[in-house]
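Student: Kindly generate the corresponding structure for this input.
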Amino acid sequence: MPTTLPLKGIKVLDLSKVLAGPWSTMTLGDLGAEIWKVEHPVRGDDTRAWTPPSKNGVSTYYMCANRNKQSLAVDMKTEAGQKIIRDLARKADIIVENFLPGSLKRMGLSYDDIKEINPNIVYCTISGYGMTGPEAGRPGYDFVLQAESGFMAITGQLDGPPTRLGVAFIDLVTGQNATQAILAALINRDRFGEGAHLDIALYDSALHLLANVASGYLNTGVDAKRYGNAHPTVVPYQLFDTKNGQIALAVGNDKQFKSMCLNVLKDEKLAADERFISNHNRSLNRLDLAEILATAFLGWETESLLDALNKAAVPVGQVRSVGEAFRAPTVAARNTVISSPHPDIGDIQTVRSPIRFAGDDTPEYTAPPMVGEHTQAILSTVLNMDTAEIETLNASGAIKVK
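Tutor: Modelled structure (predicted):
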């Protein structure tokens, strides 16, 4: 367990909005970095308008990705605002941005511009399709990327339409990829004294996340298809109905299948059936096996079946609502939900970072800030501006002081 958070003393100029960038910078903040989140003086981050739901007028979508940050309200289209960003960039270790290509260059805030004043900067550009290629200028939206990357084509019922996942997972994994790249660049900077310009694209992240599906297509030329809640290569691996509910069964190997047959279903004949003796055979005869298991499981109460399968070391779970998931005993035991107080919003509940150090106590997170909540504090303490200068900038509209 570290005596202090590993990124303590690292300063991040966060010019990103919505989800992928803020998700990355929140992770850096969870690890101890100081995050200066730059927002539009009037509307702030786009997700502040994404309601319902909200708590005391603040979007809960915005809350999910913006704890442990200080909000600085700056109009980056003004010369005074651009100067503030450059002055902060001189003192930053990291910049994260997801502007449309060319936007920051027109403001004099591109990587090449910032490198002139801070050669050691780690500058992370997040975009939809990367900084190169024929689609470099397109904006990136998770829903569109889920469609274009093939994920929707492999998600949903076999005879149903392509389906999106319930969260913007491509945005989220892109944010995680950005964090990994930033941490690697920091190590490289400390070893060799070199900054870096990182090119992190949603489309790259999505295609990489296809994993075994991508490998299957690239090496066989066979396009993947939808299997509903079943698995294309592991069988049985799907939902089954019981007398009073549903279970999610994930039989990952032949030993688990045999244990289920003998110890739960008490069916030696099924365990020895050549159609199901191996995962390969089960995959070829999935419909026959699914019919047999569906009939057998309908004779069980959910709790009894879960107990029997768990005792037989067969992976299984119950289909839960989001509320039920957060009421599970593991959540309380591992202090997964963190409460952070805010004077205007009240206590904000967020999910603890999954990056943990063994033996670490429950961390203290600061609540997501209001627009411009820290403008005055950052300008006075980081840039040494006096009160009169800040008031002049506020009156001009270049900044907003809460």
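Student: use CA for all of it now, contacts and neighbours both
Tutor: OK.
Student: these two touch, right, N188 and I182?
Tutor: No - applying Cα atoms under 8 Å as the test, N188 and I182 come out as separate, 9.7 Å apart.
Student: Before we compare anything, build this one as well:
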Amino acid sequence: MKQALEDIRVLDLSRVFAGPAGSMILGDLGADVIRVEAPGGTDSIRDWWPFVDNESTYYLSANRNKRAITLNLKKASGKKLFLDLVKNADVVIENFKTGTMERLGLAYSALEKVNPKIIMCSVTGYGQTGPFAKEPGFDPVLQAVGGLMDVTGQPDGEATRVGLPVVDIMSSLYTVISILSAIRIRDLTGEGQQIDISLLDVQVSSLANVASSYLMKGNVSKRVGNNHNNIVPYQVFQCKDKPLMVACGNDRQFQKFSEILGMPSWSKEAKFKTNAKRIQNREELTDKIQKIMVWKDANEWFTLLSEKGVPSGPVNNVKEVFEHPQVQSRKMVEEIPHPTLGKVKLVRNPVIFSKTPISIKKHPPLLGEHTELFLQQEMSLSKEDIDQLKEEGAI
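Tutor: Below you'll find the model as predicted:
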């Protein structure tokens, strides 16, 4: 069955998560993704706990639907092989520190000379320009610098990072969006281009209403825990057994919520009737709600709220997530063969196409797993050529 990107070849030099997760999505969409690492490995994510038979589960999460080869780009023969690959590639993704590709002689200007249609996407912490351009950028650092940590956590507690690499995840999505857009432009003009993705830029763009509130009103948002700066009640309440998130997004939903709690008069009281008034009287209202919520289990409240169309959901741990009937119904987990682990379970791509469904066709590759076969079949190199490259340390 045809896939959207099956005629696109991606050379993936990236490491850790933001770049690899982006190239993985391109692979999900049918692109031929060639993961390129140095002999002996380049990607530190392979060493990140926990492991299953020496394979990092972190690595497995970001590298399906790819092939893997090793090339030493510091060796003349390795660099030549890479440039030969660029001639027939569509996209190069890299996330080395700013300036590294230039030092290797593999800047966009060099790639463009061998293939004017090449699209090069560089993913870095701070971008290709500016006073911090050469600083290393890791997700928790960018959560801190980019303002996310300052608005996350309890009001009287310390600034808190989000428990997932959200800046990396968002950056991987922008990586894909930008590459698809560049491919579209190339279809129209015949020209490739360089893309500069900065994790800090992505994080700043994600400040959304927090940014708008500051830019338009000068408001510096502060931590409100599981509450919402602009909506009440829109927070977690402790139930008899576990917490429940309740999100009353408008006055009508609050009216229904009040009725379910057995307190229909709240939605008529002047101090609670509108969202603006509820914000002013946040502490009093939430205290009243909390005293009632502990009477029932979270799922009991969820059932009652769901029947009336009031958004809510229990706070699940990861085990409960994958046991959730909706997650199971949507078949969010795929099990595929793996050369050393037998089978691995991976979370599927969340996009569902009616005519071109996405599936996991390739396991996350072992280091350099496809090097020799790739060089023989794709580069027409003989066994003697490959042995020579090994001796030179080029592969």
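Student: before we move on, back to that, compare neighbour counts for N188 and I182 of structure 1 and give me the winner.
Tutor: The neighbour comparison of N188 of structure 1 against I182 (other Cα atoms under 10 Å) goes to I182, with 24 against 15.
Student: and the more buried one, what helix or strand is that in?
Tutor: helix 169-192 (DSSP states H and E).
Student: I'd like the distance from that helix to the chain centre, please.
Tutor: 13 Å (Cα atoms, centre = their mean, to the nearest Å).
Student: I'd like to know which elements whichever helix or strand comes after that helix is packed against.
Tutor: Scanning forward in sequence from helix 169-192 of structure 1 by DSSP H and E, the next helix or strand is strand 196-201. Where contact means 3 or more Cα pairs under 8 Å, 6 or more residues apart in numbering; DSSP states H and E, strand 196-201 of structure 1 is packed against strand 122-127, helix 169-192.
Student: can you tell me what part of structure 2 strand 196-201 of structure 1 aligns to?
Tutor: Using TM-score structural alignment, strand 196-201 of structure 1 lines up with residues 193-198 of structure 2.
Student: Other residues contacting the matching stretch?
Tutor: Residues outside stretch 193-198 of structure 2 that contact it (Cα atoms under 8 Å, 6 or more residues apart in numbering) are 108, 117-128, 171, 174-175, 178-179, 182.
Student: Contacts only, for the residue nearest the centre of structure 1.
Tutor: Nearest to the mean C-alpha position of structure 1, by Cα atoms, centre = their mean, lies L172 at 2.5 Å. By Cα under 8 Å, 6+ apart, the residues touching L172 of structure 1 are 19-20, 23.
Student: Stretch 193-205 of structure 2: which residues count as buried?
Tutor: 193-204 (16 or more other Cα atoms under 10 Å).
Student: and of the residues you listed, the nearest to N275 of structure 2?
Tutor: Of all those, V204 has the smallest distance to N275 of structure 2: 27.6 Å, by Cα to Cα.
Student: quick one: A206 of structure 1 and A168 touch, right?
Tutor: No - in this structure, A206 of structure 1 is not within contact of A168 by Cα under 8 Å, at 11.1 Å.
Student: Export the helices and strands packed on strand 196-201 of structure 1 as TSV, with columns for distance to T336 of structure 1.
Tutor: Below are those laid out as TSV (distance: least, Cα to Cα, whole Å):
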stretch	distance to T336 of structure 1
strand 122-127	29
helix 169-192	19
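Student: Pull the number of nearby residues for D254 of structure 1.
Tutor: Residues lying near D254 of structure 1 (other Cα under 10 Å) number 17.
Student: Give me the distance between it and V234 of structure 1.
Tutor: To V234 of structure 1, D254 of structure 1 is 10 Å away according to Cα to Cα, to the nearest Å.
Student: Now do the shared contacts for those two.
Tutor: Joint contacts of D254 of structure 1 and V234 (Cα under 8 Å, 6+ apart) are N279.
Student: T163 of structure 1 is in what secondary structure piece?
Tutor: Here T163 of structure 1 is assigned to no helix or strand, by DSSP H and E.
Student: and it, what is it in contact with?
Tutor: 152-153, 155-156.
Student: Let me have the residues you listed in a markdown table, extended by secondary structure.
Tutor: A markdown table is the format used below for those (DSSP: H, G, I helix; E, B strand; the rest coil):
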| residue | secondary structure |
| --- | --- |
| M152 | helix |
| A153 | helix |
| T155 | coil |
| G156 | coil |
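Student: I'd like to know which of those residues is nearest to T302 of structure 1.
Tutor: Distances from T302 of structure 1 to these, taken by Cα to Cα, are shortest for G156, at 24.6 Å.
Student: any idea how far the closest one lies from N212 of structure 1?
Tutor: As judged by Cα to Cα, G156 of structure 1 and N212 of structure 1 stand 18 Å apart.
Student: higher neighbour count, the two?
Tutor: Taking other Cα under 10 Å, G156 of structure 1 and N212 do not tie; G156 has more neighbours (20 against 11).
Student: Which position in structure 1 pairs with E158 of structure 2?
Tutor: For E158 of structure 2, the aligned residue in structure 1 is P161 (criterion: TM-score structural alignment).
Student: where exactly do the strands run in the stretch 201-350 of structure 2?
Tutor: Assigned by DSSP state E, counting those that start in this stretch, the stretch 201-350 of structure 2 shows strands spanning 234-238, 243-247, 312-314, 333-338, 342-347.
Student: quick revisit: deepest-packed of the helices and strands packed on strand 196-201 of structure 1, please.
Tutor: Highest mean neighbour count of these: strand 122-127, a mean of 26 (counted as mean count of other Cα atoms under 10 Å).
Student: Output the contacting helices and strands for that one.
Tutor: The contact analysis (3+ Cα pairs under 8 Å, 6+ apart) places strand 122-127 of structure 1 against strand 94-97, helix 169-192, strand 196-201.
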